[in-house]
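K.L.:
Got a predicted model here, sequence first, then my questions.
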Amino acid sequence: MTRDTSLFSGRPSELIGRQVAGYRIEREIGRGGMAVVYRARDLRLDRTVALKLLAPELARNDTFRRRFSHESRAAAAIDHPHIVPVFEAGETDGILYIAMRYVEGSDLRHLLDRQGPLPPATALRIAAQVASALDAAHEHGLVHRDVKPGNILVARGPDSDHPEHAYLTDFGLTKKSLSLTGVTSVGQFVGTLDYVAPEQISGKPVDARCDVYGFACVLYECLAGRPPFCRDDDMALLWAHQYDEPPPLTEARPDLAPSVDAVFATALAKNPENRHDSCLAFVADLRSAMAGGDREHAPTEVDLEAVDRPKEPTKDVPKADVPKAPPRWAEPVFGW
């Protein structure tokens, strides 16, 4: 199996102009410890895509390859307007890859670095979209485990009432894959320290409430301009996530209602059982607190749903009228 070390050699220009699995690479748009993302041209359909190439050593791990195949299919099965669609996934020349929709815009990390804390209305608009995406993934049995500003893309919205359109990305490779296959070293976990849940640090089983915690850290930073815990070294930061109480958000944003602090205290609870049951429930409580506790005019979880769920057929509704899954020819392509 060929190992293309140029992917992670620090010389991304070596791949510019090359073809990988039917895609011509145009430029690098993102990089992490285990993957590089490029803007590329789909030569078969003449469209621009985001092509994620995983580190070569991952393809040599048979357990990882199996999980990657399974989880890529699971991610592609989620049809949601705020999750970046997966077009194709597979392996070529010893490299695992995922082709996704290319989103013209920036990520939330760059937005926060450029603008600082967001106005509450902007933060809530983005939060509602990301929350609906996370909850949709949880309904499909996927836990993201690495919710962070860099994994939230923000594009221009369709009109002045919806100025932003947020996308959640990095679902083709869930972090459980790495930890279960020994790709990470003993005692480590995959995730970003500013947004990692206490149960991830201690190695306990995680579920959707792990994403509630990470999502709350992201939204805290959107409003405060910094994550809830800031420490001088990584060990102190890990300790803070496990044992320290988050500072009240109103210390950084005195313009917000004091009831906002209680909402974040719940979402950032050390015990997952004490957190909100869903990301949408957290956003609904936060919006209500910002509105002064007027839940009558606060959006419910149903109001915040980005798309209606298909209804089950009843005896009065012909089956032909019920939304169907796309035909096989319209499904994403997977080659292994």
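P.N.:
Sure, I can see it.

K.L.:
Only C-alpha atoms from now on, for both contacts and neighbour counts.
P.N.:
OK.

K.L.:
so what's residue 207 up against?
P.N.:
With contacts defined as CA atoms under 8 Å, 6 or more residues apart in numbering, residue 207 is in contact with residue 143.

K.L.:
Would you indicate which residues of stretch 109-129 are buried?
P.N.:
Taking 16 or more other CA atoms under 10 Å as the neighbour-count basis, stretch 109-129 is seen to contain the buried residues 109, 111-112, 116-118, 123-129.

K.L.:
brain fart, stretch 200-218
P.N.:
When burial is assessed from 16+ other CA under 10 Å, stretch 200-218 yields the following buried residues: 200-201, 206-218.

K.L.:
ditto for stretch 221-230
P.N.:
The neighbour-count criterion (16+ other CA under 10 Å) identifies 221-229 as the buried residues of stretch 221-230.

K.L.:
One more: stretch 162-170?
P.N.:
The neighbour-count check on stretch 162-170 (16+ other CA under 10 Å) flags 164-170 as buried.

K.L.:
got it, and stretch 44-56?
P.N.:
Using 16+ other CA under 10 Å, the residues of stretch 44-56 that count as buried are 48-56.

K.L.:
The top helix by length along the chain packs against which elements?
P.N.:
Longest helix in the chain by number of residues (criterion: DSSP state H): helix 120-139. Counting contacts by 3 or more CA pairs under 8 Å, 6 or more residues apart in numbering; DSSP states H and E, helix 120-139 packs against strand 162-168, helix 208-224, helix 279-290, helix 301-304.

K.L.:
Spit out the contact partners of residue 156.
P.N.:
Listed by CA under 8 Å, 6+ apart, the contact set of residue 156 reads 105, 163-165.

K.L.:
Closest to residue 71 out of those?
P.N.:
Nearest to residue 71 among those is residue 165, at 25.0 Å by CA to CA.

K.L.:
Now do the contacts for the closest one.
P.N.:
For residue 165, the contact set (CA under 8 Å, 6+ apart) comprises 82, 126, 129, 154-158.

K.L.:
Show me those residues that map onto strands.
P.N.:
154-158 (DSSP state E).

K.L.:
Ranking by neighbours, what's the top pick from the residues you listed?
P.N.:
Neighbour counts for these peak at residue 154, which has 23 neighbours (criterion: other CA atoms under 10 Å).

K.L.:
who's in contact with that one?
P.N.:
Listed by CA under 8 Å, 6+ apart, the contact partners of residue 154 are 105-108, 164-167.

K.L.:
try this one side by side with the last:
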Amino acid sequence: MTGADDAGESDARRDELFWKIALKNSLVTREQVRECREIQRRIEDLGVSAKPIGDIMLEKGFVDREVHDRILAKIAALGASHRIEGYKLQEKLGQGSMGVVWRARQISLDRIVAVKILAPFLQKNERFVSRFLKEAKVLARLNHPHIVQCIDVGRSHGLYYFAMEYVDGPTVGSIVKRGGRMADERATRIILQVAMALDHAFEHSIIHRDIKPDNIMIASGGVVKLCDLGLVKDLDTGGDTTDTGTTLGTPNYISPEQARGDEFIDQRSDIYSLGATYYHMVTGVTPFQYENPAATLVAHLNEVPKTPRERVPELSAETSRIISKMLRKNPDDRYQRPSQVVADLEKHLARLTGEGDPLLLIRPRRRRRR
């Protein structure tokens, strides 16, 4: 079975559980379930993955946010007690397609950590177990102030989990959603720190493949942390948990080569996605505004977005230039390495702030890639 087949199987199972729970509890009608499943079928006919049926029900107003989240929590809890040896789970922080992240207390060291638990219905799916454990192993390899650190990985009471550094702060996505576009200097300071994280990952032959505002967290003191490495790829070994031809990433920030499902994806794809993220932060909108994910993918392949300065005239010309270079369609026309992005952003931020070293961050010793 391929990765795409596994993903489809797990999504279908989750959707089936969602509508059955909603129907059993008289939260929706059979007609509403049929309507939502028909919408999914039409989206799939366009060649892209359909939204989860719960999201469609939410958008149609068939269920509200509280009901939607309660059903997802019930699905995540099916067949498991969520007990992890050595940790006391305290509060659910978030939930994705692969599992749940909890705030927890590590009993042995009496400290707060984040614990990610693979969804119970995926615990016997070899493909997803492999992807889950790969994320933990990659985090353990990377030791950088701007990448969330892995603390522990294992299996407890039948559940695969890994514990990581707890970041007590918002995501860039939530900041932009709540407050609109960011000031030039603030956005540049954040993107510089993410570029440093990507440079460190590249030096260890790792690419992220899902850079977006929701995967960038702001810790206390304004320190940026890159998280969610569930789609990482090892450039040295070719290690991957997905298959050629599978479109991975988030449509609003995806690189053209990822949108095509190209077999060879390298660090320049992350640079494009970081550029799309930077664009969103300083303009308040994504490079392309299509409601249909398929149309967004096509736009990344064929359309040139308005420059950031065309959208926000008061934005600095250098910010607009850097973003535009990161968003070139041809990878050969972009920055070739994250270190080049770091160099330009450091000079730019120094001009914006008038400081010699605006970050005053300790840079880890670099390891040269052969």
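P.N.:
It's in. What you see is a predicted model; the values in this text were computed from it and never measured.

K.L.:
Just give the TM-score of the two.
P.N.:
The TM-score (TM-score structural alignment, normalised by the length of structure 1) is 0.76; 297 aligned residues with a CA RMSD of 3.6 Å.

K.L.:
ok so, going back, okay if I get the helices and strands packed on helix 120-139 of structure 1 as a markdown table plus distance to residue 256 of structure 1?
P.N.:
Compiled in a markdown table, those are given as follows (distance: least, CA to CA, whole Å):
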| stretch | distance to residue 256 of structure 1 |
| --- | --- |
| strand 162-168 | 22 |
| helix 208-224 | 10 |
| helix 279-290 | 7 |
| helix 301-304 | 22 |
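
K.L.:
Please point out which of the contacts of residue 154 of structure 1 structure 2 shares.
P.N.:
Under the criterion both residues aligned by TM-score structural alignment, their matches' CA atoms under 8 Å, these that remain in contact after alignment to structure 2 are 105-108, 164-167.

K.L.:
quick check, nearest of those to residue 196 of structure 1?
P.N.:
The shortest separation between residue 196 of structure 1 and any of these is 17.3 Å, and it belongs to residue 108 (by CA to CA).

K.L.:
so that closest one touches residue 150, yeah?
P.N.:
Yes: the pair residue 108 of structure 1 / residue 150 is scored as a contact, 6.0 Å apart, by CA atoms under 8 Å.

K.L.:
So which of those two has more stuff around it?
P.N.:
residue 108 (22 against 17).

K.L.:
What's the more buried one aligned with over in structure 2?
P.N.:
In structure 2, the position corresponding to residue 108 of structure 1 is occupied by residue 172, as judged by TM-score structural alignment.

K.L.:
what's the answer for residue 210 of structure 1, then?
P.N.:
Checking with TM-score structural alignment, residue 210 of structure 1 has residue 269 as its match.

K.L.:
Could you find the closest non-adjacent residue to that match?
P.N.:
Of all residues beyond its chain neighbours, the one nearest residue 269 of structure 2 is residue 255 (5.5 Å), with distances taken as CA to CA, 6 or more residues apart in numbering.

K.L.:
Relative to residue 353 of structure 2, how far out is that neighbour?
P.N.:
Relative to residue 353 of structure 2, residue 255 of structure 2 is positioned 31 Å away (CA to CA, to the nearest Å).

K.L.:
so how far is stretch 306-314 of structure 2 off the chain centroid?
P.N.:
Averaged C-alpha coordinates place stretch 306-314 of structure 2 at 26 Å from its chain's average position (CA atoms, centre = their mean, to the nearest Å).

K.L.:
and that stretch, how far apart are its ends?
P.N.:
15 Å.

K.L.:
Help me confirm that residue 285 of structure 2 comes into contact with residue 277.
P.N.:
No: here residue 285 of structure 2 lies out of contact with residue 277, judged by CA under 8 Å, at a distance of 9.5 Å.

K.L.:
What is the longest helix along structure 2 packed up against?
P.N.:
Criterion DSSP H: the longest helix present in structure 2 is helix 3-24. Contact analysis of helix 3-24 of structure 2 by 3+ CA pairs under 8 Å, 6+ apart lists helix 53-60, helix 65-77, helix 126-141 as its packing neighbours.

K.L.:
Turn the ones you listed into a markdown table, columns for distance to residue 298 of structure 2 and mean neighbour count.
P.N.:
What follows is those, written out as a markdown table (distance: least, CA to CA, whole Å; neighbours: other CA atoms under 10 Å):
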| stretch | distance to residue 298 of structure 2 | mean neighbour count |
| --- | --- | --- |
| helix 53-60 | 22 | 18 |
| helix 65-77 | 30 | 16 |
| helix 126-141 | 28 | 18 |
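
K.L.:
now those helices as TSV including distance to residue 107 of structure 2?
P.N.:
What follows is those, written out as TSV (distance: least, CA to CA, whole Å):
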stretch	distance to residue 107 of structure 2
helix 53-60	36
helix 65-77	23
helix 126-141	20
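
K.L.:
what about those helices, which gets the closest to residue 233 of structure 2?
P.N.:
Closest of the helices and strands packed on helix 3-24 of structure 2 to residue 233 of structure 2 is helix 126-141, at 9.2 Å (criterion: CA to CA).

K.L.:
compared with structure 1, how much does that closest one deviate?
P.N.:
After superposition onto structure 1, the average distance of helix 126-141 of structure 2 to its aligned residues comes to 3.4 Å, using mean CA distance after the TM-score superposition for structure 1.

K.L.:
which strands and helices sit next to that helix?
P.N.:
In this structure, helix 126-141 of structure 2 makes packing contacts with helix 3-24, strand 150-156, judged by 3+ CA pairs under 8 Å, 6+ apart.

K.L.:
for these, which one sits closest to residue 73 of structure 2?
P.N.:
Residue 73 of structure 2 sits nearest to helix 3-24 of all these, at 10.3 Å, using CA to CA.
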